[in-house]
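> build me a structure from this.
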Amino acid sequence: MQKGSDCMVHCRKKGNRWYYRVTWTDEEGTHHAERAGGKTKTECLQAWREAMTEIQRRGELRKTAAMPFGDAVEEWLEKEVAVNRKQATYDSYSSIVRNHLTDTIKAIPLKKITTGLLQDWLNEQRNYYSRSTVHTCYAVLRAACAWLVKNRKYLAENPMADVIMPKIDEIPKPIRVFTADEMARIFTHWPAGHRYHLPIALAYYAGLRIGECLALTWNDVDLTAGTLTVTSTLYDRKGLPTRAKTPKSSHSARTITFGERLKQELIMKRWQQKQTRFQAGPFYKEGPNGGYVCDRGDGGVLTSNDMKWFGMWCKKEFGSGSFHCLRHTHATMLREQGVGLDYIAARLGHSSMYTTAKYYDAITDKREKEVVELIDKVF
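Alright, predicted model coming up:
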């Protein structure tokens, strides 16, 4: 017989096998168990230690069983998502938890959270929200419950393991692409010298995302080689810009070539900034790494909140449109000219060519007209 820290273990040999007996006490009373431990005493003691680890783990599960589901998910947000994910991901996930999970769901104890309960809740969400929102809810719950099982040991099994993403039939929204006439009107409304002009030009001529445009510094620009190097992205959180160390993904860090039109835009902007710096003197807000390419006119960093008027103007003038549509326009124009999807994917910083094909290998008016002309020739 050997003594453990808070239990007793009895080892005995019966026939050719060793058996161990454990006695432990918890809030539910005293318990006894005898199990086969192996062919040797050493194996028997090891089996006993593993059994005690399981007993202690289940003891912890009992202690956390009454914890409200909402508190457990909030702990996941702060100790996992806030630490290991980008700020944008944290804000998106916390919005789901705090705005979509109802107080009724949050108040349910962990021990009563079941697969059926979560499946029914998720199914109900499709009556109120889009497929993308419901899918985010699904992803958040899966990740949170997996962490509660594997990292915290609050749950013995993952209740989301067998939950199925409900089917939601939606007509996909067409990609909004600006026409040549619309782009002319955009550049007329925000001409060279306006603080919106260069971000618009970068998105249109180089396919940059808005955060990539605003984070771009002059150290990232090589006017001689005609290249832009995307090394970071700017994200707005509660009105405060954050210059992240990395872009959206590892594939988003890339070098992009540009043509003469964008080169002249950049040269002009560089000259304007030098003039402003000279006139403002010590009041000029010098940015990092040679200064921001896109600034507020005084060297200060632009934010996506500053750019919100672009989308509002587009909706008023064209009925729809946003800054991201400039990136769509850039990619679509390349595709119409026969540029390969692999090149477009690398240029846009997509992690998979499937993403590029999904959005940009569609039938455009120009391609439709070319096919009709070809049909007329063939038939």
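> contacts, neighbours, all on C-alpha from now
Noted.
> can you map out the helices along the stretch 1-150 of the chain?
Along the stretch 1-150 of the chain, the segments classed as helices by DSSP state H, counting those that start in this stretch run 41-64, 69-76, 82-84, 87-99, 103-107, 115-125, 131-150.
> name the helices or strands packed onto the longest one?
It stands for helix 41-64. Here helix 41-64 touches strand 7-14, strand 17-26, strand 29-38, going by 3 or more CA pairs under 8 Å, 6 or more residues apart in numbering; DSSP states H and E.
> nearest to residue 228, out of those?
Of all the helices and strands packed on helix 41-64, it is strand 17-26 that lies closest to residue 228, at 64.7 Å by CA to CA.
> run the angle between the closest one and strand 29-38 for me.
Counting by axes from the mean of the first three to the mean of the last three CA atoms, to 10 degrees, strand 17-26 points 160 degrees away from the direction of strand 29-38.
> tell me the helices and strands packed up against strand 17-26.
strand 7-14, strand 29-38, helix 41-64.
> now do the buried residues in that strand.
Within strand 17-26, the residues scored as buried using 16 or more other CA atoms under 10 Å are 18, 19, 20, 21, 22, 24.
> state the distance from the first one to residue 38.
Meaning residue 18. Applying CA to CA, to the nearest Å, the value for residue 18 to residue 38 is 5 Å.
> which residues are in contact with both of the two?
Common neighbours of residue 18 and residue 38, counting by CA atoms under 8 Å, 6 or more residues apart in numbering, are residue 44.
> residue 7 - how many residues pack around it?
Neighbours of residue 7 under the rule other CA atoms under 10 Å: 12.
> so it makes contact with residue 22?
Yes: in this structure, residue 7 is within contact of residue 22 by CA atoms under 8 Å, at 6.9 Å.
> ok, back up a step: so which of the helices and strands packed on strand 17-26 gets nearest residue 136?
Within the helices and strands packed on strand 17-26, the stretch nearest residue 136 is helix 41-64; the backing value is 26.5 Å (CA to CA).
> rewinding a little: could the helices and strands packed on helix 41-64 go into TSV alongside distance to residue 215?
Supplementary listing: the helices and strands packed on helix 41-64 in TSV, determined by distance: least, CA to CA, whole Å:
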stretch	distance to residue 215
strand 7-14	60
strand 17-26	57
strand 29-38	62
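> make sure residue 303 is indeed in a helix.
No: looking at residue 303 with DSSP: H, G, I helix; E, B strand; the rest coil, it is coil, so not inside a helix.
> how about this one, so we can line them up?
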Amino acid sequence: MSKIILSSRNALEHVHVRQRGSKWSYRFEKAKVDGKRQTVERSGFATREDAQLAGIKAYEDYQHGIRQGNSPDMSFADFLDIWFERTKLDARNNTLELREKNIRLHLKPALGSYRLTSLSPQIIDGFVRQKRQDGYSYETVDRMLSNIKVALDYAIWPMELLKANPAQLIKVPGKNFAELSRRRPRRRIENDELVQLFDHFPFGNTYHMPLALGLYFGTRIGETLGLSWADCDLDARELHIRLQIQRLSMRGHHSLHYLCDLKTESSHRTLAFDSEIVLPLLRRWRQQQRANELAYGEDYFYNYILPAKDYQGRPIQKIVSLEKCYPAPGPRLDLICTQPSGKYIKPCSLSYQCKRIREMGIRDFDFHCLRHTNLTMLGESHASLTEIMTRAGHSDAKSTMTYVDSRLEMQERPVQMITKKLKHIL
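As a prediction, this is how the structure comes out:
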């Protein structure tokens, strides 16, 4: 009975136990709802003391707002399920895909059997080091550790199951110069390489317009492929970046592509363009699309937006391509970047072409290099940091500067300025 004596007097007064046959049960009253009494009762305990202890704990959990099933004694695997379900609405689909995969393939097999409260810095550090020893890259293990840290932060608040985060100070080992040097760096594509690129993908080729727009505007791959003619004001020479195409991998089903909002509020931007290069290019391409439609006839495809749901049940705008002879199943999406047949271009198809471009000899190329090249060109032309940030759709200078290479051309203006100041002194 000593264990019971140590429990709170308040709980002892409210928890009642009784014997039913050979088993014992506990019972206590919760707050009234609409004036009616609400009772909690559990049975099946071997002794009176077992029933009393369980009842006291259940009552104290109730008093402190701990929901049943959210016990600090739960396994880390069960907690990860709770965390994943309750944070679905706060994350984008791509983030959730990676998170679900990390939980299923890595976190649960290695750490799921531990009690949530028994996870220690030593255990988590051992997990991280073992993953590195197994050959996983620094970035991959860092994402796993990030999932652990964010989940355990949720256990602290608002769940109130932990008082401190045991993963808070854990670092992924092996972030050294040798590893960083092996990663493919994004770089400014040189002018002669750009000439080679567009010789290989001339006007009329499926990938000419995405590559040209990505280079001129510095747009991301999803933003580029999601541009519609409704976003393009040829008279005002403005392009409105407001949506993007993303791929959704549905487990057990074929993947689909959908139109969604941009990553951040600052990504929404209006980009001006010139009347010498881009305006004639867009007009020429618009005419080419119409010529393609005439050439393909009834076999030409229109793109539509249909309502669908992602694997969390959230509404999305699915993109489908249908021959023009079929009735329209939904609003038409008049995209700028299309295949000659009219179909939309998938991001994965464009990424595959980037692999072919690397095989052509343009080293380290991916679509994001065009964005890197665009912003570095602006720096070479002595555009202000604010101007570069605006074109990039960044909200902070730090993000922008990671895209701008330090080039010798950028020293021309500072040299002129310092020469003007010092020419009468030195």
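> TM between them?
Superposed pair, TM-score by TM-score structural alignment, normalised by the length of structure 1: 0.78. Supporting alignment: 346 aligned residues with a CA RMSD of 3.6 Å.
> returning to what we had before: of all the helices and strands packed on helix 41-64 of structure 1, which one is nearest residue 73 of structure 1?
So among the helices and strands packed on helix 41-64 of structure 1, strand 17-26 is nearest, using CA to CA, at 27.3 Å.
> rewinding a little: got TSV for the helices and strands packed on strand 17-26 of structure 1, with distance to residue 205 of structure 1 too?
What follows is those, written out as TSV (distance: least, CA to CA, whole Å):
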stretch	distance to residue 205 of structure 1
strand 7-14	72
strand 29-38	71
helix 41-64	55
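> of those, which approaches residue 98 of structure 1 most closely?
Checking these against residue 98 of structure 1 by CA to CA gives helix 41-64 as the closest, at 21.6 Å.
> report the buried residues of stretch 410-419 of structure 2.
For stretch 410-419 of structure 2, by 16+ other CA under 10 Å, it's residue 410.
> typed the wrong thing, it's stretch 276-294 of structure 2
278, 279, 281, 282, 285, 289, 292, 293.
> which parts of the stretch 251-379 of structure 1 are helices?
260-280, 308-318, 324-336, 341-348, 353-360, 365-378.
> spit out the contact partners of the residue nearest to the spatial centre of structure 1.
Residue closest to the average C-alpha location in structure 1 (CA atoms, centre = their mean): residue 89, at 4.6 Å. Residues near residue 89 of structure 1 by CA under 8 Å, 6+ apart: residue 81.
> distance of it from residue 211 of structure 1?
15 Å.
> try residue 318 of structure 1
24 Å.
> between those two, tell me which one has more neighbours.
Higher neighbour count among residue 318 of structure 1 and residue 211: residue 211, with 23 against 10, using other CA under 10 Å.
> map that one across to structure 2 for me.
In structure 2, the residue equivalent to residue 211 of structure 1 is residue 222, according to TM-score structural alignment.
> which strand or helix spans that match?
helix 221-225 (DSSP states H and E).
> return the distance of that helix from the chain's centre.
Its chain's C-alpha centre and that of helix 221-225 of structure 2 lie 15 Å apart, by CA atoms, centre = their mean, to the nearest Å.
> mean deviation, that helix versus structure 1?
Helix 221-225 of structure 2 differs from its equivalent in structure 1 by a mean of 0.6 Å after superposition (mean CA distance after the TM-score superposition for structure 1).
> equivalent range in structure 1 for the helix or strand following that helix?
Next helix or strand after helix 221-225 of structure 2 toward the C-terminus (DSSP H and E): strand 232-233. Per the alignment by TM-score structural alignment, strand 232-233 of structure 2 matches residues 221-222 in structure 1.
> contacts for the matching stretch, please.
227, 228, 229.
> hmm, 10 Å instead?
227, 228, 229, 230, 255, 256, 257, 263, 266, 290, 293 (CA atoms under 10 Å, 6 or more residues apart in numbering).
> mean deviation, it versus structure 2?
Mean for stretch 221-222 of structure 1 is 0.6 Å (mean CA distance after the TM-score superposition for structure 1).
> show me what residue 70 of structure 1 aligns to in structure 2.
Aligned against structure 2 by TM-score structural alignment, residue 70 of structure 1 finds its counterpart in residue 77.
> could you check how far residue 82 of structure 2 is from residue 69 of structure 2?
With CA to CA as the criterion, residue 82 of structure 2 and residue 69 of structure 2 are 10 Å apart.
> please read the previous query as pertaining to residue 402 of structure 2.
Here the criterion is CA to CA. By it, residue 402 of structure 2 lies 45 Å from residue 69 of structure 2.
> do residue 32 of structure 2 as well
Residue 32 of structure 2 is 22 Å from residue 69 of structure 2, by CA to CA.
> for residue 224 of structure 2, same thing?
Residue 224 of structure 2 is 46 Å from residue 69 of structure 2, where distance means CA to CA.
> kindly report the same for residue 169 of structure 2.
According to CA to CA, residue 169 of structure 2 and residue 69 of structure 2 sit 29 Å apart.
> got it, and residue 218 of structure 2?
Between residue 218 of structure 2 and residue 69 of structure 2 the computed distance is 49 Å (CA to CA).
> could you do residue 357 of structure 2 as well?
Taking CA to CA, one finds residue 357 of structure 2 at 54 Å from residue 69 of structure 2.
> those two: who's more crowded?
Ranked by neighbour count (other CA under 10 Å), residue 357 of structure 2 and residue 69 place residue 357 first, with 19 against 11.
> hmm, that one is touching residue 363, no?
Yes: judged on CA atoms under 10 Å, residue 357 of structure 2 makes contact with residue 363 at a distance of 8.2 Å.
> OK, contacts around the equivalent of residue 367 of structure 2 over in structure 1?
For residue 367 of structure 2, the aligned position in structure 1 is residue 323, judged by TM-score structural alignment. By CA under 10 Å, 6+ apart, the contact list for residue 323 of structure 1 reads 199-200, 203-204, 209-210, 304, 307-312, 314.
> so among these, which ones count as buried?
Looks like the contacts of residue 323 of structure 1 have 199, 200, 203, 204, 209, 210, 304, 307, 310, 311, 314 buried, using 16+ other CA under 10 Å.
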